[in-house]
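*Asks:* Provided below are the primary sequence and the corresponding predicted coordinates.
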Amino acid sequence: MIKNYIKIAWRNLKRNKAYAAISVIGLALGIACGILIFTLVTYHLSFDTFHKDSDRVYRLYTEWHDDGIGKSNGVPQPLGKTFRNDFTIGEKTARVINFTGTLITITQGADVKKFQEDDGVAFAEPEYFDILNFPLLKGDKKRVLVAPGEALVTEKIARKYFGTDDAIGKVFRLDNKVNFTITGILKDLPNNTDRRQQIYVSYDNMDEYTGNKRREDKWGGVYSGSEVFTRLKKGVTQAQVDATTAQIVKKHYTGRDLKVWFFKLQPLNDMHFNPELNGYADKKYLWALFFIGLFLIITASVNFVNLATAQALNRAKEVGVRKVLGSMPGQLFWQFIAETALITVFAVLVAIGLSYIALPAINHLFQSEMEFDKGELAIFIVLIAVAVVFLSGSYPGLVLARFQPIQALKSKLSQKDIGGFSLRRVLVVTQFAISQVLIIGTIIIVSQLHYSQTADLGFNKDAIVLLPIPKNDNKAILSTMKNQLNQVQGVEKVTYCYRAPASQSNNSTGVNFNHRAEDEHWSINVKSADENYISTFGLKLVAGRNFFPSDTTREFVVNEMVAKKLNMKPQDLIGKMLSINGKSTTAPIVGVVKDFYNYSFHSEISPVCIMPNFHGYSTVAIKMNMRNAKTTLASFEKVWNQAFPEEFYSYQFLDDSIRKFYELDNILLTLIEAFAGIAIVIGCLGLYGLVSFMAVRKTKEIGVRKVLGASITSVLWVFGKEFTILLLIAFVIASPLAYWAMHNYLKDFQYKIPIGPEIFAESILFTFIIAAITVSYRSVLAALANPVKSLRSE
């Protein structure tokens, strides 16, 4: 019986090649998107789930309750030791401090190799590898990182540095400061972990590396790379954790800080999805992708149902003959299910091929190394295939099975007997409503990113090159380097600073204004810079003057936000005293600059103070003329290498670094553009099939109209008016859904575009153009047909 179903199904599909091709292509596109989105979602949900007892593993983080609630994934350096030594709720606790963009130097005889490690190096306590499951392939697990000067590297790093040689016992130098001997080799990190450091060194070398022995007693500052991981004992409750962290605050803070500082636990499975704590992405984006994938599969299935019901009348006599010969409705139903299954099998095979072709592009987009899990994927494909078969095949099968044989044989069945156009109207509206939601989403995301990248940031970001400079106490070297850079042809201005005005790396601290008894209830963003900073970046003074050249902090320039926080006018700040860093640095305010965006548009503009501080410079920013950029950049490298011959040279344009603020938004945009395009293609395939069907069913009507003098335009309108109404209904449904989704997306931006009517007008116009192109070709052929042949066709 099943063999007979498949044989007949194959014959029917061969007879209706266009119908079969459109159905297969539509389903394949929808299923391929489903496979890719399933792979993407399961990949991200798997992050750091492989650690033993991961449900009991947490990271401590800092929360400040003052002028709003601030959060940092970092904690004061002594917190981990206190949590471990003074309390018993943690089974294991370890500190790890990460430094990115580090230099590794390996000297073997006269051969010196330098490597710039963007993922950096982690200073870790031994217990770290008891809490997190990163297997050791070589070395003594009980002794790793116990003694100063020890290091662990991954297999990948060992091969990178030493090739096929055994890396155990080899020595490398970190940032030209500290030597480390490799005592263990870690298994390469899995793709699904947020712990990206591949070099771990002994925590006992922290003081030597930083040159600051007071960090172990410093409770007032938080470096985002200073983290604490703990595996709680079984049965520990949230109330016990809160009581413990409250005791830590009570012991180490006084006065107002007792109500400001909080330490909390972040579950390991939340780290990947919490943007407030430096997570990769909000989980809501995964849910959005999930629903997009679901909608695309529904769109493809709807497309199939649409075409199948349109073809039902063409098979009326076949059904009539089968019923007269004794076929039961159930047999007819399963016959159509067999046809649907055959189409779905072909579509699944095509979808798998498309998925394998598209996966490298997805990996490139996300900078990931996703692979298909054959077991999970096989289960997903089977489930999705079964769902598509019954979702797509049930209704058309039931329609065919209920045909009355006498009417079928006499060709007296009408559209009403297969649900008329009413069903297909609903299906077309469904398809294009989904497409228009995605189109509106694409337009809004494009507009927001364009606004973010072209709006006035309050400073100049064009043609500015940023060169990192290593920690250096030799003022003469920096002075000479600055003079040489100023002499390079094409250089307009040069400034030393900590970072550019907008940066992902920032330094915030408490602030006291004009010797008030109490510190302000907000922190200030400190930017160390020389006297050329304001002119190089084009910051605008609104009151006072720039500070005078100096190596140490003697004067401050602040932004307008400081005046707003203090409820004062900018000019009234001039001459007032400002204290930062726990009142260790105090100086008068001599100037106020216009507000500029010091983060991305996702965040509010912060209070900022700019001050000269030789020890805080880590970047040289150069405003250059781009006419001879290649030659100028080569000169920068030559000057830089003369100043720092032992370091690794690199550079970055400021506008490129700002573009990275919106990396995830650009990824989301690319995906939605792709999925919107696929949804439109699927919808247009269905639309073309329906128009073709209409052209066949209305052949005689069109012939009569033309004989009676109808113009080609009026004949085209026979086709166009039907779909115009349907697209308008789809737009009415899609608009509020798209508005709701995009309103929630824009909530993540503090500075955003308004969702105006022009966005929706663009969407409906674009949809009409695409639909018109799809419908016009087949409609024109029908309108131009010879009316004599049309009238003889029935």
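*Replies:* Alright, I've got the coordinates.

*Asks:* all contacts plus neighbour counts: C-alpha atoms, from now on.
*Replies:* Fine.

*Asks:* ok, residues contacting the host helix or strand of Val558?
*Replies:* In this assignment (DSSP states H and E), Val558 forms part of strand 556-559. Strand 556-559 is contacted by residues 546-547, 578, 587-596, 607-611 when judged by CA atoms under 8 Å, 6 or more residues apart in numbering.

*Asks:* hmm, 7 Å instead?
*Replies:* For strand 556-559, contacts defined as CA atoms under 7 Å, 6 or more residues apart in numbering pick out 546-547, 587-595, 607-611.

*Asks:* against that first model, consider the following:
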Amino acid sequence: MIKNYLITSLRNIRRNWNFTVINVTGLTLGLACCLLIFFTVRYELSFDQHHQNVDKTYRIVRHAKAAGDKGYNPGMMLPALEALKNDYPEIKNLLACTYAMRETLITIGDGATRKKFSEPFYSVSFIAPEYFNIFSYKWIKGSPMTSLKNPGSVVLSEAQAKKFFGNADPMGKTIKVSNKKDFVVTGLVQDPPATTSLPFTTLLSFSSLKDFGAFTNWDDWVSSYGGGQMYIRLPEKLSKAQMEKNLAALSKKYRDPKDAAEEQFVLQPMNDIHFDNRTQNYAGRTISTGMIWSMVLIGVFILVTACVNFINLATAQALRRAREVGVRKVLGSTRGQLLRQYFSETGILTVLSIVLALIVAQLALPYVSEILNIQSKGVLFIKDPSILLFLLGLAVVTTLLSGAYPALVVSGYQPILALKGKMKSSGNGQSNLRKGLIVLQFTISQVVLLGTLIAYTQMKHFRTMDLGFEKDAIVSMPIPDTEGGKMEALYAKLSNEPAIKQMSFSAFTPMSRSNWQTAFKYENDTEFLDYEVVMRPADTAYVKTYGLQLLAGRMYLPADTMREYVINEAFVKKLGFKNPADAIGKRLTIGGSSVKLPIVGVVKNFNTYSLHREIIPCALTTSKGNYGTLGIKLAAGASPDLIGRIEKAWTQSFPDYLFKYSFLDETLNSFYEKEEKLFQLFKILAGIAIFIGCLGLYGVVAFMAESRTKEMGIRKAIGATAFNIFSLFSVDFVKLVVVALVIASPIAWYFMNEWQQDFTYKADISWWLYVAAGIFAIIVALVTVSFQSIKAALINPVKALRSE
């Protein structure tokens, strides 16, 4: 019996090869999307799960109560480490500070054999032995309790050791960090997995940090550095709630009463770090749980859309197979046997589609991995047991979804009517169902299409929004050393370049990933105010180089240390002044300084953070010791070899460092890399959803054209033109598309409005976007309908009537 089912199924599939190709194409695309989404979701959910005690591990973060969800900061004050260990000895060996460095220079060897490596943000970190009581590492050489105990020791990952020393044994060898201090390799660990929020590859002994120099001091309970974070594994008898009470008591004991009241220390579960957009992590990669559920929902929608295609196309073939059903029933076939027959056909097509989907998904995996920033090794899906299990479930679900309705409809035909060829259209109920399925397909397609248009509008808003400073034709490069006149020597060499309009030394560019945010006092205040100011230490050329607009007062005078302040409009407003000029002459005490310095100027607001955050109070001032960036404004038409001349001058000034540069506009665009990749993903999914929807629409038109052959013949016989018949088919589907747009618009608006909540500066979504999506969908529907409708319009009425 099974053999008979298979043979018959293969014959029918071969006989209707055109419908088979459409079915398999739709199912293949739908299943490939499901496979890739499953792979992506599983990858995201696996972050940090390789640690044995991840369920008991937390990161201590600061929460400014007044700022709500935007008031979370993972950077902790350094003195909190020893205070916690002293006051709560039960966590002494389960608490560690990870002090990760910004971009770091590593030097290997001396003289002619010297090699220099520029390590990315947060790959180099100071670590204490207690860190390994919290997190799981596989040790190849060395010991977790002794390798980082002594100052001047370093543990490397396998890949890092190979990069530094090749195939030689790294143990006992020396590396120099930032041209400051030598570290001896005392251990070797396995490379951290791609799914980690702690991507450290060079682990320096924490006991070396004081000697090396931290960004904040060890007695400052006000300032913090975002790379200095604290992690804790709670012992069995200590609950999260109790530990947070301990943190509150610690804050009250050691901090200024006002600071302790306005900001609390809270525990963030390690399992949440990858999914919490409010706080960043060392990997620089987060994804919201809402986005994961959206991906799952899109996968389900695309699979349903592909199955709807199968249903519509199978229904279109049902009339052709009516006589076959009648003969089978007359010969004794039961409805159950017919059901099994049609399910076997569906199963064969599903298995074929799954095989093709595996191939398509594997070919698309590198591209999808690049878009979604997935560090995949490109291993064949077939080697993964979880993928095989998922495929099995997918095959069963797809077969049931795709085959159930057509099998029930066809197996229910009455044999007498079927043999007489009087099986016409399937009745209003089934007709409405088909129309409903088409509306469902186009609703899904238009939701994704509208999402794509809204994402494009938001990204365009990012690119065109006035940031309050100039970003074009500006090159920035690091200044690793401010001592010994090296900065001045570099400036003198570059001053002779006619293609350079302006130059400025500063701590940061106007908008930067790195920011110095600190507390301040106003005039005669004895306590710090309840909000912080972001600092922009820079020389006097900063305003002209970056095109900032001075609204009142003057620029501060040249100096090596802080002498005067220029503040922004947001600062003026926070101080309570309506006019910028009113702030001139007022005095501020910023950070840990006790010196009151005057405000001498006010600049127009400019964005210091990405557009995810609003503009906050900002102060510009001179502070040569904090300068770490040189910004160069290029003249129009600068020659391509100018960068080479800049590099030569820079290398002469800083021969012990690696030259790197970047264009400011490209750097700022990278702030929205996640959104750009999401936009690319939307475009792909929109294209797939629309294509699959068109296949389904083609199936319905094919069904209508076949079931209404006589009607078309009669209409042509009494004078209907080809355009009349084309319109007859098209109008029905235009109505369905309009209905789908009405349903899709509020759905798309809701989800994209939620997505835009992550941005302080949102693009206005115009009504024309919805109209454009509707027009596009109508055009696509008309193009899809045109082939079958024109074919029906051109049919010979004699042949159409003879078919009856």
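*Replies:* Structure received. Computed from a prediction, not measured in an experiment: that's the story for all the values here.

*Asks:* out of the contacts of strand 556-559 of structure 1, flag the one nearest to Ala476 of structure 1.
*Replies:* Lowest distance from Ala476 of structure 1 to these (CA to CA) belongs to Met611, with 20.3 Å.

*Asks:* the strands in the stretch 51-200 of structure 1, which residues?
*Replies:* Applying DSSP state E, counting those that start in this stretch to the stretch 51-200 of structure 1 gives strands spanning 57-66, 68-72, 90-99, 102-108, 111-117, 121-124, 136-138, 150-154, 171-174, 178-186, 199-202.

*Asks:* now mean neighbour count and distance to Gly375 of structure 1 too, for the ones you listed, in TSV please.
*Replies:* Below are the strands of the stretch 51-200 of structure 1 laid out as TSV (neighbours: other CA atoms under 10 Å; distance: least, CA to CA, whole Å):
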stretch	mean neighbour count	distance to Gly375 of structure 1
strand 57-66	20	28
strand 68-72	13	39
strand 90-99	20	35
strand 102-108	18	40
strand 111-117	13	35
strand 121-124	25	35
strand 136-138	16	28
strand 150-154	25	28
strand 171-174	18	42
strand 178-186	21	28
strand 199-202	25	33
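
*Asks:* for Thr230 of structure 1, which of those strands is the nearest?
*Replies:* Closest approach to Thr230 of structure 1 among these (CA to CA): strand 90-99, 4.2 Å.

*Asks:* what is that closest one packed up against?
*Replies:* Contacts defined by 3 or more CA pairs under 7 Å, 6 or more residues apart in numbering; DSSP states H and E place strand 90-99 of structure 1 against helix 79-86, strand 121-124, strand 226-232.

*Asks:* rewinding a little: mean shift of whichever helix or strand comes after the strand holding Val558 of structure 1 relative to structure 2?
*Replies:* Sequence order places helix 560-565 as the next helix or strand after strand 556-559 of structure 1, per DSSP H and E. Superposed on structure 2, helix 560-565 of structure 1 shows a mean distance to its aligned partners of 1.0 Å (mean CA distance after the TM-score superposition for structure 1).

*Asks:* picking that back up, the helices and strands packed on strand 90-99 of structure 1: which one's closest to Met370 of structure 1?
*Replies:* Of those, the one closest to Met370 of structure 1 (CA to CA) turns out to be strand 121-124, at 24.5 Å.

*Asks:* ok, Val112 of structure 1 touching Ile104?
*Replies:* No. The criterion here is CA atoms under 7 Å, and Val112 of structure 1 misses it with Ile104 at 10.4 Å.
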